[in-house]
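In: Quick one, structure for this:
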Amino acid sequence: MTTAKAYAAQSATSGMAPFSLERRQLRPDDVAIEIDYCGVCHTDIHFAENDWGFTIYPVVPGHEIIGHVARVGDKVTKFKEGDIVGVGCMVDSCHTCSACKSGLEQYCLEGMVATYNGQDRVDQSVTYGGYSDSIVVKEEFVLSIPEKLNAATAAPILCAGITTYSPLKHYGVKAGDKVGILGMGGLGHMGVKFAKALGAEVTIFTRSESKVAEAKKQGADHVIISTDPDQMAAAADSFDLLLDTIPVQHDLNPYLACLKYDGKHILVGLLQPVEPALQAGELVMKRRVLAGSLIGGIPETQEVLDFCAEHNISCDVEMLDIRHINEAYERMKKGDVKYRFVIDMATLKGR
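Out: Down below sits the predicted model:
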């Protein structure tokens, strides 16, 4: 066992504070990583504050991890000391079910092991995430970071990036398609970049006139103010796919009406019941599809990292001293970050 410095929440109201934890000794297929950067995802807040009711305390969040290899187990073949690597939202799965064999470990029929607040399949210990100076992860769940990528701005690709890339790829977005992005936070701004790189004509839906210029700066071809009935009416029956990154309850019906027949509305942000009620006729009468999508498997996560390197795509980030993590959480709740905080772990190692 090795002792690691970290930040953890001890209860739903404690906030984040310094914490020490024990990382396991290397198993033969393990990679020990010294963490350099960790993105801050809104999911981290949900777990720190037990919004979903199943947090195991103490909890060390963080699943957008970039670091360098410190040591490897005897049977590791893919990585060596000094390699720049990443760890995303999961660190294990059963490896034997149909989903795992298809490279879709996020849908493991036995349940993926989350990077934090999960349970290790070998010793049943609780997993601790990337708000830490080190982590030990099974080789199969460690990702190679292309040299062309900036390590700090690459961190959010491991969650915000793959969450938006995976459905665009799965549903075959291609050149000439009309794609709408609902919301323009950490997920939404990455969705714009990916859809544009795939050749789509991209429209941002936003409630705020103040975001129009920023949406265009991010690469959107058009902006629709979703609270303007005339703009929404003009968009009827015109989109091939809507990527919905809005994380709170919102009325889906006006957006469904914007889809062509056979159009697809993909939820990647909402985990709550749909309210207000869905008008099923908006689906039935035009053979529209309402679906959801969860991150991506390990092969596809490596694919999106390589895609970002090829197309010069990075996340817009604000670097963070970990000592200010509680203030960062409050700013995130207000939408006051463009578009992802990334913790510089030098601020933890030097404290």
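In: can we go C-alpha only for contacts and neighbour counts from here?
Out: OK.
In: Count the residues that sit near the nearest residue to D316 once chain neighbours are set aside.
Out: Excluding the flanking residues, the one nearest D316 by CA to CA, 6 or more residues apart in numbering is Y339, at 5.5 Å. By other CA atoms under 10 Å, the residues close to Y339 number 20.
In: Also this sequence, please, to line up against the first:
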Amino acid sequence: MLTVNAFGAPSATEPLVPLTIERRPVGAEDVLIKIAYAGICHSDIHFARGEWGPISYPQVVGHEIVGEVVEAGANVTKFSVGDRVGVGCMVNSCRECANCLAGEEQYCLKGNIQTFGGIDPKDGNVTQGGYSTHVVVDQDFVLNVPESLDYAAVAPLLCAGITTYSPLRHWNAGPGKKVAVVGLGGLGHMAVKLAAAMGAEVTVLSQSLSKQEDGLRLGASHYYATSDPATFENLANEFDLIINTVSASIDINAYLSLLTLDGALVAVGAPAEPLGVQVFTLFGNRRTFAGSSIGGIRETQEMLDFCAEHGIVPETELIGADQINEAWERVLKSDVRYRFVIDTATLTGAGA
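Out: Prediction:
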């Protein structure tokens, strides 16, 4: 076992603290990754605070991980020591069900193994995430990170990037398509960048115009305030695809009315409360209301390569470990443009 430095939650209510955790020995199919940077996702906070159900503590979160391979198992063929790699939201799956065999491991019918808070099938222990100095991962769930992507900024692509890329690809965003993005936060700003790079005409729908300058800079052609009722009147039947990135409860029927014939509204944000959908709203224009998770490993690699080709990285703020608790408070206040990234070299204490 390898003892490594980490920063984790001792309970659902206490601030995160420095600690050490054990990583499993490097197996024949595994790589040991020295983590360089780890992104902070809102889901880290929900999970660590027990808001999605009871969990065991201490818990280290983080599923936006980039680093360097420092050891490879005897049967590893996909990576070599020194390679720059990434790890996203999952570290294993059953690999046998129809969805896994189709390259959609994120929809594993037996449930994929999450990067934190899952049960590792290789040792039976709870998986611990990327707010740490090292991680051991099966080679099949590791990604190549192109050298052209900014090392210190790339980590959030492993969650925010793929979460928005996957529905944009699935619903064929591209030239001739009008795409609206609801919300301009960590997910929304990536949706704007990616949809614009795909060639779509992009509109941001935000509660206010406070981030309008950012939205247009990131690639949007239009920006509207949803607090203005005229927005919904003027944009009725306008969009081929709407990506809803917000986790707050919204009037989903009002947004569905903005879809054109065969248009789709896809939720990637997850409100705690159910959303009331009027079926008659779907009847108009043969509209679709759908949801989307992350992507599979194949699609996540495709996303990273696409971002390298188009020079896309998230807008980030680099922080040290001593700023993580403050960063969490700022995430809860939506006071970040647009993603925090932890420099894991700042983790201190006993360990590797």
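In: Need the TM-score from the superposition.
Out: The TM-score (TM-score structural alignment, normalised by the length of structure 1) is 0.98; 350 aligned residues with a CA RMSD of 1.1 Å.
In: thinking again about what came up before, what's the match for the residue nearest to D316 of structure 1 in structure 2?
Out: Under the alignment (TM-score structural alignment), Y339 of structure 1 maps onto Y338 of structure 2.
In: Contact partners for that match?
Out: Neighbouring residues of Y338 of structure 2 by CA atoms under 8 Å, 6 or more residues apart in numbering: 185-186, 189, 314-317.
In: Same check on Q231 of structure 1?
Out: Taking CA under 8 Å, 6+ apart, one finds 224-225 in contact with Q231 of structure 1.
In: again with F141 of structure 1
Out: Contacts of F141 of structure 1 (CA under 8 Å, 6+ apart): 87, 90-92, 298.
In: Same list, the residues you listed, but as CSV with neighbour count and secondary structure please.
Out: As requested, the contacts of F141 of structure 1 are arranged in CSV below (neighbours: other CA atoms under 10 Å; DSSP: H, G, I helix; E, B strand; the rest coil):
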residue, neighbour count, secondary structure
V87, 32, strand
M90, 24, strand
V91, 27, strand
D92, 23, strand
I298, 24, helix
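In: Just give me which of those residues are shared by structure 2.
Out: Counting by both residues aligned by TM-score structural alignment, their matches' CA atoms under 8 Å, the contacts of F141 of structure 1 that remain in contact in structure 2 are 87, 90-92, 298.
In: Most widely separated two among these?
Out: Greatest spatial distance in the kept ones among the contacts of F141 of structure 1: V87 and D92, 11.0 Å, computed using CA to CA.
In: So the residue mapped onto R169 of structure 2 from structure 1: helix, strand or coil?
Out: By TM-score structural alignment, R169 of structure 2 lines up with K169 in structure 1. Here K169 of structure 1 is recorded as helix under DSSP: H, G, I helix; E, B strand; the rest coil.
In: A346 of structure 1 versus K169 of structure 1, what's the distance?
Out: Computed as CA to CA, to the nearest Å, the K169 of structure 1 to A346 of structure 1 distance reads 35 Å.
In: Kindly report the same for C258 of structure 1.
Out: Counting by CA to CA - C258 of structure 1 and A346 of structure 1 are separated by 47 Å.
In: of those two, who's got more company?
Out: Ranked by neighbour count (other CA under 10 Å), C258 of structure 1 and A346 place C258 first, with 23 against 14.
In: is it true that the more buried one touches F239?
Out: Yes - C258 of structure 1 is within contact range of F239, at 6.1 Å (criterion: CA atoms under 8 Å).
In: Which residue ranges of structure 2 form helices?
Out: Assigned by DSSP state H, structure 2 shows helices spanning 42-48, 98-101, 160-170, 186-197, 212-218, 229-234, 252-256, 279-283, 297-310, 324-332.
In: Indicate which one of these is closest to V268 of structure 2.
Out: Nearest of the helices of structure 2 (CA to CA): helix 160-170, 6.9 Å.
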